[in-house]
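Trainee: From the sequence below, what's the structure:
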Amino acid sequence: MSKQHQDYDAILKLLLVGDSGVGKSCLMVRYSDDLYSGTYISTIGVDFKVKTVMHDGCTIKLMIWDTAGQEKFRSMTASYYRDAHGVMVVYDVTDPTSFSHVQTWLTEIDSTCQDIVKILVGNKTDSPLRKISKTEGEACARKYNLNLYETSAKLDLNVTEAFTELVDQVMERKRTLECRPRGNTILVKKEKKKRNKDCSCME
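Mentor: The predicted structure follows:
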């Protein structure tokens, strides 16, 4: 790990994708800053936040990218998939069109990334105008073998849980890839002082 990254056991890049207006910015800001505003304008290109979390004794720096959902920014969004570790595919439970576009977003991700962790998020569950049931969301998640989290950025429901699940899956994937057996030997880097042993493959 380089000197500028020595305070972290891992740096993860996470993306939020989905149609414009599904609440990606609200989810990101609620998680990173514990704030909510109902007056966000559509993201132009990309925006990002940085958050440091602890995971099994490891210090993880999260770089969370909120990508624009408008068609004109799709080519820009696609370029951010390539070095990402995890992606949250977000739809609005009050907007059937955003739900129907989940497949499009997943296809776009899979065409760009060979190995990336994905979870599905249905946002705005606080709204009385809900049109996509949890049962429908769960059926979609099963179809694509994803975990589903229904969230409300406004009420701070399941937001932290969704991000935590994404980080958990990414870290497990990193351990699987970086600590994989080679012959009869497990490739594990030398543990640093004061680092939890579970972090040794993350450096």
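
Trainee: drop to CA atoms for contacts and neighbour counts, all remaining ones
Mentor: Will do.

Trainee: S32 belongs to a helix?
Mentor: Yes - remark: S32 belongs to a helix, assigned using DSSP: H, G, I helix; E, B strand; the rest coil.

Trainee: residues contacting K118?
Mentor: Residues in contact with K118 (C-alpha atoms under 8 Å, 6 or more residues apart in numbering) are G86, V87, M88, V89, L146, L166.

Trainee: Give me the buried positions along the longest helix along the chain.
Mentor: Identified as the longest helix of the chain according to DSSP state H is helix 159-178. Within helix 159-178, the residues that qualify as buried are 159-160, 162-163, 166-167, 169-171, 173-175, 178, counting by 16 or more other C-alpha atoms under 10 Å.

Trainee: Equivalent analysis for stretch 130-146, please.
Mentor: Those would be I132, K134, G137, E138, C140, A141, L146, for stretch 130-146 by 16+ other C-alpha under 10 Å.

Trainee: hmm, which two among those residues are most spread apart?
Mentor: I132 and L146 (17.1 Å; C-alpha to C-alpha).

Trainee: Could you also give me the structure for this next sequence, so I can compare it with the first?
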Amino acid sequence: MSNLYGDYNQKIDYVFKVVLIGDSAVGKTQLLARFARNEFSMDSKATIGVEFQTKTLIIDNKTVKAQIWDTAGQERYRAVTSAYYRGAVGAMLVFDMTKRQSFDHMARWLEELRGHADKNIVIMLIGNKCDLAALRAVPTEDAQEFAQRENLFFMETSALESTNVETAFLTILTEIYRIISKKTLSANDDTDPNGSSGLLKGTRIVVPDMDHTEKKGGCCV
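Mentor: All right, here's what the predicted structure looks like:
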């Protein structure tokens, strides 16, 4: 694990913006706190507007800075969409597996995401609060079917128990890196006489075509 997270003084090779979306109170802020700071608050308050956290990690010996954006899920804050989605190369659609309505709203959130974000954005469906198994209202099979139909990654998590949280973020960030690095290799074929690659490291990069990307899902027991 000591090799996974980068030194903050290290040169940043890539910056990946990932957005969290979904209804209010599904646990978006807690997922972010668990991943970025390994914290969980039992007294979490509703997010007002937009917040983001960053975490630097190492993927394939490259230093990647993950910039994770969190927004309020309440309807009255939905006007932030365009600026919120701009530049995002990854998104997590989060629902509360104990609240069927939050899952039923996923189609609407996905439609909004695809209407504002780059069409090749990497998307993961997250069923949060899997520690509350006795209160489950969304069968794993329903979420898996939705994810498969929409070509999304899928994972069930618990921010409280830290189940699959790091795995979920690392999965989406590694997939983004895999796509970006392939594009970087092809861009090197077009290197100019001054030796500059067609892509500038340390800048936010648009994710290339993902039509043939294989999606894999997972969930907690």
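
Trainee: which residues of the second structure does the longest helix of the first structure align to?
Mentor: Applying TM-score structural alignment, one finds that helix 159-178 of the first structure aligns to the residue range 165-184 of the second structure.

Trainee: which stretches of the second structure form helices?
Mentor: 28-37, 81-85, 100-104, 106-116, 140-150, 165-188.

Trainee: In TSV: the ones you listed, plus distance to S158 of the second structure.
Mentor: TSV is the format used below for these (distance: least, C-alpha to C-alpha, whole Å):
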stretch	distance to S158 of the second structure
helix 28-37	8
helix 81-85	25
helix 100-104	16
helix 106-116	18
helix 140-150	14
helix 165-188	7
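
Trainee: right, and those - which one's nearest I68 of the second structure?
Mentor: helix 28-37 (7.3 Å).

Trainee: So which bit of the first structure is the closest one matched to?
Mentor: Using TM-score structural alignment, the partner range for helix 28-37 of the second structure is residues 24-33.

Trainee: List the buried residues in the matching stretch.
Mentor: So, applying 16+ other C-alpha under 10 Å, buried residues of stretch 24-33 of the first structure: K24, S25, C26, L27, M28, V29, R30, Y31, S32.

Trainee: which ones are touching I132 of the first structure?
Mentor: V93, T94, D95, P96, F99.

Trainee: And it? What does it align with in the second structure?
Mentor: Checking TM-score structural alignment: I132 of the first structure goes with V138.

Trainee: which ones are touching H101 of the first structure?
Mentor: Counting by C-alpha under 8 Å, 6+ apart, H101 of the first structure has contacts G18, D19.

Trainee: and with 10 Å instead?
Mentor: By C-alpha atoms under 10 Å, 6 or more residues apart in numbering, the contact set of H101 of the first structure is G18, D19, V89, V90, Y91, T107.

Trainee: any chance of these in TSV, plus neighbour count?
Mentor: Converted to TSV, the contacts of H101 of the first structure look like this (neighbours: other C-alpha atoms under 10 Å):
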residue	neighbour count
G18	26
D19	23
V89	23
V90	30
Y91	30
T107	12
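
Trainee: Which of these fall within strands?
Mentor: Among the contacts of H101 of the first structure, DSSP state E puts V89, V90, Y91 in strands.

Trainee: dump the residue contacts of the counterpart of the first one in the second structure.
Mentor: So that's V89 of the first structure. Matched by TM-score structural alignment, V89 of the first structure corresponds to L93 in the second structure. Neighbouring residues of L93 of the second structure by C-alpha under 10 Å, 6+ apart: 19-23, 28, 103, 106-107, 109-110, 113, 123-127, 152-154.
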